[in-house]
Each structure stands twice: as C-alpha cells, then as structure tokens.
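Chemist: Mind folding the following:
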Amino acid sequence: MLNKLSRNEACWCGSGQKYKKCHAILDERIISYAAKGYEIPERSLLKNPKQIEGIRESSKLNIVLLDYIEDFVVEGVTTEELDRLIYNKTKELGGIPATLNYKGFQKSVCISINEVVCHGIPLSRVRLQNGDIVNIDISTLYRGYYSDSSRMFCIGGVSDEKRKLVEVAKECTELGIRQVKPWGFLGDVGQAVNDHAKKNGYSVVKEIGGHGIGEKFQEDPWVSYVSKRGTGMLLVPGLVFTVEPMINMGKANIVLDQKDGWTVYTADGKPSAQWEKTVLVTDTGCEVLTY
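Modeler: You can find the predicted model right below:
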C-alpha cells in the first residue's frame, strides 16, 4: 500500500508541487485498484517530468545509433566491426554503451543472428552472410538516463519463411504497444503478443521478457509476453518499460551457451526474431520513446 501524505505536503515525485496539486488524485485511483487485489507499481517506478525528459533525450540518441548502423549491416561485415562502430559513434555523441561491462558483458551491443534468440556477443570470426536475419540491440546511457531498442535486418536473399518471421515479430511488438494505456495491465500486452504469434504458427519465449528502464538499465516491472489479459502490474502514467517479445519459428524452448554465459539459442535450432521499443504510459495512452 502507498504511504499516505497530507494534501499540503510536497509531492513524493519531486516535482516541488503540493501533493494535492500533483499526484493525490492519481494515488487515490491506484489505491482503489490495490484494494481490489491488483498489483500496483511502487512510486519509485513512476517517472517525474525531469526523468521522462532525460529518458527521451537518451532515446533520441539511441535511435540515431540504430539509424547510423543500418548502412553497415551488410553481407561480409563482422559483428566485431559493427560493435566497434557503435562504440565509437556512441562516444562521439556523448553517450556510453549501456551493455559495455554490464554484469561482465564485454561488448557495446548485442547482435543475434538466425537461431540466436538474444544476447549475441560480437566476434571477429562471425561475418554476416547472405540469407541471415539479424537483431541489433542497442542500449544507451546518456546524461544519467538509459534507453533501449532493437531492430531486425535481413541480409541479401532472405527466404520468404524467415522474412515472414521478421514481419510477424514486428507486428507482435506493435500489437503489444497498442495495449499500453493507463489503467490497463501488463498482461494485456502479453496476451496481444502471444495471440498474434500463435495465429501465425510461431511461439513466444517465456523465460526472457521486457523490463523497466530509466535511471537504471533494468528495473521493475518484468514484462512477460505469455501473460493473460487483466493480470500483471497495473499500468499507471509515468511507468516506462520495454516491449521486446522474442518470437520463435519453432518451439519456445531456449538454451543458454554455458561457455560464454550470455548467448541464448532456440533449443530446436530454428530462427528467432525480435524488435524492441521503449514506451511511456501517459495520461491518455502511451508514448513510444524509441520509435
């Protein structure tokens, strides 16, 4: 339950306004959901205007980096070269690659090819080949705020089967984002994603999901994409998180590379695809921060 404040106290969000003119009405509504047994976000997860603007600025840089690297994602390039380009451009723009040295990850970007579901490590021996589908996942720290997004790329003559997977994965992300609205639930997002994936004969990875983001790289809430409508955390204005379902052509089962401790593969060796965007819950719907 949220701690109660008197109406004339300074608001807990740090806006400098009195509580009654800031979050009092919002808190009353949140408390009404909590009384009915719904999961509600901690106040620390709801971003104030200053934090939101900081995340927006970081997100702008993140998108510049994805736009920049697009011209270099071609047949024959090594993933190590792409990593170096992203590192140099991020530093040039005044940012820091958020993945670099995060929990021991030693690269500036995750690059996942074909059956690699996520967290692919850039290597000098790995070159993009004709027919590959590739996810490039860029995370950025800029002036104290984090942003995160990824895109799929098709290299050369990609098969119709793989190309459809890439398109449906994008549709899943977009359909999930459509469910992001105040006083809905995280489960609404997961239901929309899972329904569309299954409709097209695909499966959704269960163990890995989206996450909150802002002053930390990864924070609550954890976002499942196999959840049910009307369940999960209440969506409240100020909540920021990623929508990034991982869609498998085959079964949902995954395996972790025990040697590097990071790379996640599909258990059946079939391709996987993912698009990622960061969203903000607003008073009227949602704002896509990393478009």
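Chemist: rest of the way, CA atoms for contacts and neighbours
Modeler: OK.
Chemist: In space, what's closest to the most centrally placed residue in the chain - neighbours in sequence excluded?
Modeler: Ranked by distance to the mean C-alpha position of the chain (CA atoms, centre = their mean), the top residue is residue 242 at 2.9 Å. Spatial nearest neighbour of residue 242, excluding adjacent residues (CA to CA, 6 or more residues apart in numbering): residue 278 at 4.2 Å.
Chemist: and this one, so I can compare the two:
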Amino acid sequence: MIIIKTDTEIEYMRQAGKVVANTLLKLEEVVKPGITTAELDRIAEDYITQQGGKPSFKGYCGFPGSICTSVNKEVVHGIPNKSVVLQEGDIISVDCGAILNGYQGDAARTFAVGKISEEAKKLIEVTKESFFKGVEKAIVGNRLTDISASIQTYAESFGYSIVREYVGHGIGKDMHEDPEVPNYGRPGRGPKLTRGIVLAIEPMVNAGEYRVETQPNNWTVVTMDGSLSAHYENTVAILDNGPEILTLI
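Modeler: Just a heads-up that it's a prediction; the model follows:
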C-alpha cells in the first residue's frame, strides 16, 4: 500500500532530508586518500546526532554502520571498516539515511578519491544525470515506470548497465515503503503518480554488465565482472507543481 504524505509530513521529511544532504556534503569534504571508511562513518553519525537525528541504517536488519560505504566494484551496502583505507583513484558510493521527528531522509552520492580516471568520472556523471532524467518524469499523472524507463534509457545510451536486483522505494516513517522503484523497465506501467507520494529514486549503474553478487558478509553487493559501479539517490516528493528533491541543497 502506498502511503500518501500530508503537507506536514512532507515538511518533516524536508527537515530530515536537509540533515542527510548536509551530512553528504561534509563527507565529500573529507573524502581523500588515506581516510578509512570507519572514519567517514564516525563523522556521519556524529553530525546526524548533533542535529537531533538518528542514523537510519545503524542496526537496520542488523547493519553495523551508520552509512553504507561502497568502494569501486562495490555497488551498495558496503560496511564501514577501519581496515578499508581509501586510495588515490578510488571511487566511493556513500548511502546515508537519517530519522528526524519520526520521518526518514535517504540519499546517496558517489565521490572521487583524489584524481580519478576519465572512465570513472564519466560513470559518476552519467549515474547522477540518469537520476535527474528519471525525476523529470516524477509528475502527477505519470506512471511509476515512466521514471524507471527514463533512467534506463539514459544510462544505457552510454553503454552502461542498470542493476536489476536493487531498486528505489517509497519512504516516510519507514525507510522502505511501497512502491518499489526499479531503475529499468517499460514506460506507462505501475501505479499512477499522485500528489503526496514520496520516493527514494536511486539509480545504480555499472560500467560493465548488470549482474551482481553478495559478498560472504551477507551485506556488500559487488559487480560480478569486477567493473566499477556508481550510485546516486535522493528523496523526492511528488507535488502539484512538480517534484521536489528533499535531500538536495
């Protein structure tokens, strides 16, 4: 069941989204060669709690971190670890969620670590732009898969592939609500978009093939062919005058 949000609920989600957006901006400032993913996790948790929030991911289904830190071939759900030291040329996808006043914000970014290859830079840019192509379709009266098809068409036009096993989702009081939001598919399908629907739209794009597998820790998802992967996500409210991105400052 899709839960339609009131204006008051969307305002609470704006506040949570602002905390998430600022957390990611702070992390972008400190991502550099030599820092560990555990240190990034500490910085994120400290900032979120200082704002009166709570990290959404910590303890969620047993996840040990406050953020997900996925490096290079890791697609999503990378676990922060003091033994993972970022190296020049890496890319790192950081997924961050915060709960404030009982409502969630959720967003992800892929950052460059020092100087990266042109291939990696292009992958990050295309993944980000694919999100915005999808958001263009997040308007009242469209169908859910209009978003999905737009993301897929754009990313695949550069020869990249879309991860199938992991998708976006509705969001509100709970991190994961209906509906699922695939990043691929034919347009004109799924529920009709109405005012008050709030979605976490999150393309995950691989430089190689789309197949992925989960590591033995039962969390970290990696590309099966070892290719680079990028992730870009925002929480988006569908309103009468168009979509509002709640996790972008």
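Chemist: Need the counterpart of the residue nearest to the centre of structure 1 in structure 2.
Modeler: For residue 242 of structure 1, the equivalent position in structure 2 is taken to be residue 200, counting by TM-score structural alignment.
Chemist: Pretty sure that match sits against residue 172.
Modeler: No - counting by CA atoms under 8 Å, residue 200 of structure 2 does not reach residue 172; the two are 9.7 Å apart.
Chemist: Common neighbours of those two, please.
Modeler: Shared between the contact lists of residue 200 of structure 2 and residue 172 (criterion: CA atoms under 8 Å, 6 or more residues apart in numbering) there are no residues.
Chemist: if we can go back for a sec, now do the same for the residue nearest to residue 242 of structure 1: its match in structure 2.
Modeler: In structure 2, the position corresponding to residue 278 of structure 1 is occupied by residue 235, as judged by TM-score structural alignment.
Chemist: Quickly note the distance from its match to residue 175 of structure 2.
Modeler: 11 Å (CA to CA, to the nearest Å).
Chemist: Neighbour count: those two, which is higher?
Modeler: The residue with more neighbours, out of residue 235 of structure 2 and residue 175, is residue 235; 30 against 19, by other CA atoms under 10 Å.
Chemist: For the closest residue to residue 84 of structure 1 other than its chain neighbours, the count of nearby residues, please.
Modeler: With CA to CA, 6+ apart as the criterion, residue 84 of structure 1 has its nearest non-adjacent residue at 7.7 Å, and that residue is residue 108. As a burial measure, the neighbour count of residue 108 of structure 1 was computed by other CA under 10 Å and equals 28.
Chemist: Wasn't residue 29 of structure 1 part of a helix?
Modeler: Yes - with DSSP: H, G, I helix; E, B strand; the rest coil as the criterion, residue 29 of structure 1 is assigned to a helix.
Chemist: contacting residues for residue 180 of structure 1?
Modeler: Contacts of residue 180 of structure 1 were listed using CA under 8 Å, 6+ apart, and they are 186, 188, 189, 235, 281, 285, 286.
Chemist: Including neighbour count, could those residues go into JSON lines?
Modeler: Putting these into JSON lines (neighbours: other CA atoms under 10 Å) gives the following:
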{"residue": "186", "neighbour count": "26"}
{"residue": "188", "neighbour count": "25"}
{"residue": "189", "neighbour count": "32"}
{"residue": "235", "neighbour count": "26"}
{"residue": "281", "neighbour count": "23"}
{"residue": "285", "neighbour count": "18"}
{"residue": "286", "neighbour count": "20"}
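Chemist: Could you export these as a markdown table, including secondary structure and distance to residue 175 of structure 1?
Modeler: Listed next are the contacts of residue 180 of structure 1 as a markdown table, based on DSSP: H, G, I helix; E, B strand; the rest coil; distance: CA to CA, whole Å:
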| residue | secondary structure | distance to residue 175 of structure 1 |
| --- | --- | --- |
| 186 | helix | 13 |
| 188 | helix | 10 |
| 189 | helix | 8 |
| 235 | coil | 16 |
| 281 | strand | 15 |
| 285 | coil | 14 |
| 286 | strand | 13 |
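Chemist: quick check, nearest of these to residue 151 of structure 1?
Modeler: Looking at those and their distance to residue 151 of structure 1, the nearest is residue 189, at 19.2 Å (CA to CA).
Chemist: For the stretch 151-291 of structure 1, which segments count as helices?
Modeler: If DSSP state H, counting those that start in this stretch is used as the criterion, the helices of the stretch 151-291 of structure 1 fall at 160-178, 186-199.
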